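J.: Any chance you could fold what I've pasted below:
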Amino acid sequence: MTAALFLNGTVGSGKSATADAAGDLLAERGIPHAVIDLDALRRVWPAPAGDPFQTALELANLRDYAANATAAGASVLVLAGVIEEPSALPRYEDAVGGPVTLVRLRAEAGEVERRLRARHADDPEGLRWHLDRRGELEAVLDAAGLPGPTVPTGHRTPREVAEEALRAWDAV
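T.: Take a look at the predicted model:
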């Protein structure tokens, strides 16, 4: 059975960078793994009708990717994405074929804004959308009552955050 660490959080919270760093740490420990940025698995335009955030597509692609990664020897999956409600967790567990542990990454609004401004320096429309989405998503995640620990990202390196997330996960 494959175990999965799901790094959950708003846009700009450090999910992708932390997932990459967690992959490096797992490799250093000799633990077979795959790092999966869920944004890449759902990137399609236009969004399917009735699925504005392409969640159904993400889950279908995750199912195939997880099966292929497991067949290739991965015993751990590190997922970077967003789960907004507890009822979604079983769908991700089904897709990866094992338990999923959520670890929420959280950064101060000012730090997220700094990161998003750097990321979208040449995309003012994208910057506006992501800044608005950050506040909206932060409120959704706060209200959701999702299980799992919260790890602050703040002004820490992705490796420091990944070390804490892996300790909080306690599955490896």
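
J.: contacts and neighbour counts: CA atoms only from here.
T.: Will do.

J.: so what's Gln54 up against?
T.: 42-44, 47-48 (CA atoms under 8 Å, 6 or more residues apart in numbering).

J.: can you do 10 Å?
T.: By CA atoms under 10 Å, 6 or more residues apart in numbering, the contact set of Gln54 is 39, 41-48.

J.: what do you get for Arg159?
T.: Here Arg159 is in contact with 17-25, 165 (criterion: CA under 10 Å, 6+ apart).

J.: In helices only, show me the contacts of Gln54.
T.: Taking DSSP state H, the ones among the contacts of Gln54 that sit in helices are 39, 41.

J.: Which ChimeraX command selects the buried ones in the contacts of Gln54?
T.: Only the buried entries of the contacts of Gln54 go into this ChimeraX selection, using 16 or more other CA atoms under 10 Å:
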select :39,41,42
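
J.: looking at it, Leu38 is touching Gly81, isn't it?
T.: Yes: using CA atoms under 10 Å, Leu38 is in contact with Gly81, at 5.3 Å.

J.: which neighbours do these two share?
T.: Joint contacts of Leu38 and Gly81 (CA under 10 Å, 6+ apart) are 6, 16, 58.

J.: Tell me which other helices or strands the helix or strand containing the first one touches.
T.: Phe6 is part of strand 3-8 when elements are defined by DSSP states H and E. The elements that strand 3-8 packs onto, with contact taken as 3 or more CA pairs under 10 Å, 6 or more residues apart in numbering; DSSP states H and E, are helix 15-28, strand 33-37, strand 76-81, helix 89-96, strand 100-106, strand 150-152, helix 158-169.

J.: now the angle between strand 100-106 and the fourth one, please.
T.: Angle of helix 89-96 versus strand 100-106, following axes from the mean of the first three to the mean of the last three CA atoms, to 10 degrees, is 120 degrees.

J.: Helix 89-96 to strand 76-81, inter-axis angle?
T.: Going by the same axes, to 10 degrees, helix 89-96 makes 130 degrees with strand 76-81.

J.: let's see this one next to it:
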Amino acid sequence: MDVANSTRVIFIGGRSGVGKTTVAAVASRLLAERNVRHAVIEGDNLDHAHPEPWRAGIHLAEQNLAAIWRNYRRAGYDRLLFTNTVSVAQVDGLSRALGGDVEAKAVLLTADDATVGDRLRRREFGPAVEEHLSRSRRAADELDALDIAIRIATDGRTPTDIARQLLAAAEWLDG
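T.: This is a model prediction of the structure:
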């Protein structure tokens, strides 16, 4: 691997309400405590537009990730925590967007319907709750069918416990 142009990335995926953003924030804090240079990118924001660009076959998320990551690389960053519901199903394309040599780990966070329902009801309001619950259930079915080696259940666990397991599973707590 070309160390000067290499990237280590953890793609954190999972249904809505599973804890991706929270776990990434805590993992970032844990890495900062160890003085590990890294960046966090919330993938949902890379193509949040109407109409949805991906529905028209426009790969705006990958294009924006490539542009943003170039800036991080120029600033000396070589590790990335990337969150997005389906990122674990798009590892190849997202890794290509990062450029250079990429060591990617896909981590699927899971939670049961009751846990997700509780979390989404605290986060969403009005008719959006049912829409999010329905979309989350569909995403869970699709993600559960994927062959992903690292799966971490978030039910009844603290974000710190989950983040530690995520970083250990990705072998980022070495040294």
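
J.: on that earlier part again, reformat the helices and strands packed on strand 3-8 of structure 1 as TSV; add distance to Leu141 of structure 1.
T.: Shown next, in TSV, are the helices and strands packed on strand 3-8 of structure 1 (distance: least, CA to CA, whole Å):
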stretch	distance to Leu141 of structure 1
helix 15-28	14
strand 33-37	19
strand 76-81	12
helix 89-96	13
strand 100-106	9
strand 150-152	11
helix 158-169	18
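
J.: Among the ones you listed, which comes closest to Trp129 of structure 1?
T.: strand 76-81 (17.3 Å; CA to CA).

J.: which residues in structure 2 does the closest one align to?
T.: Mapped onto structure 2 using TM-score structural alignment, strand 76-81 of structure 1 covers residues 79-84.

J.: pull the longest helix from structure 2.
T.: Using DSSP H to define each element, structure 2 has its longest helix at helix 128-144.

J.: by contact count, what packs against it?
T.: Packing partners of helix 128-144 of structure 2 (3+ CA pairs under 10 Å, 6+ apart): strand 101-110, helix 113-123.

J.: Out of the ones you listed, which is the most enclosed?
T.: For those, the largest average neighbour count (mean count of other CA atoms under 10 Å) is found in strand 101-110, namely a mean of 22.

J.: residue contacts, the equivalent of Thr2 of structure 1 over in structure 2?
T.: In structure 2, Thr2 of structure 1 lines up with Thr7, judged by TM-score structural alignment. The contact partners of Thr7 of structure 2, by CA under 10 Å, 6+ apart, come to 1, 69, 73, 77-80, 95, 98-104.

J.: one more time with 7 Å, if that's ok
T.: 78-79, 101-103 (CA atoms under 7 Å, 6 or more residues apart in numbering).

J.: and what of Ala80 of structure 1?
T.: 6-8, 15-16, 19, 36-38.

J.: Return the distance of the most centrally placed residue in structure 2 relative to Asp155 of structure 2.
T.: The centre of structure 2 sits closest to Thr83, judged by CA atoms, centre = their mean, with a distance of 1.9 Å. Here the distance between Thr83 of structure 2 and Asp155 of structure 2 works out to 18 Å (CA to CA, to the nearest Å).

J.: what's the burial count for whichever residue in structure 2 pairs up with Asp37 of structure 1?
T.: In structure 2, the residue paired with Asp37 of structure 1 according to TM-score structural alignment is Glu42. Glu42 of structure 2 has 15 neighbours, counted by other CA atoms under 10 Å.

J.: Could you check what's spatially nearest to Glu42 of structure 2, not counting adjacent residues?
T.: Leaving out its chain neighbours, the residue that sits closest to Glu42 of structure 2 by CA to CA, 6 or more residues apart in numbering is Thr83, at 5.0 Å.

J.: any idea how far Ala24 of structure 2 is from that neighbour?
T.: Thr83 of structure 2 is 7 Å from Ala24 of structure 2, by CA to CA.

J.: What of Val102 of structure 2?
T.: For Val102 of structure 2, the distance to Ala24 of structure 2 - CA to CA - is 19 Å.

J.: tell me the contacts of Gly106 of structure 1?
T.: For the record, residue 106 of structure 1 is Arg, not Gly. Contacts for Arg106 of structure 1 (CA under 7 Å, 6+ apart) come out as 9, 13, 150-153.

J.: try 10 Å
T.: Contacts of Arg106 of structure 1 (CA under 10 Å, 6+ apart): 8-15, 112, 138, 150-154.

J.: Quick check: of the residues you listed, which has the highest neighbour count?
T.: Scoring those on neighbours with other CA under 10 Å, the highest-scoring entry is Lys15 at 28 neighbours.
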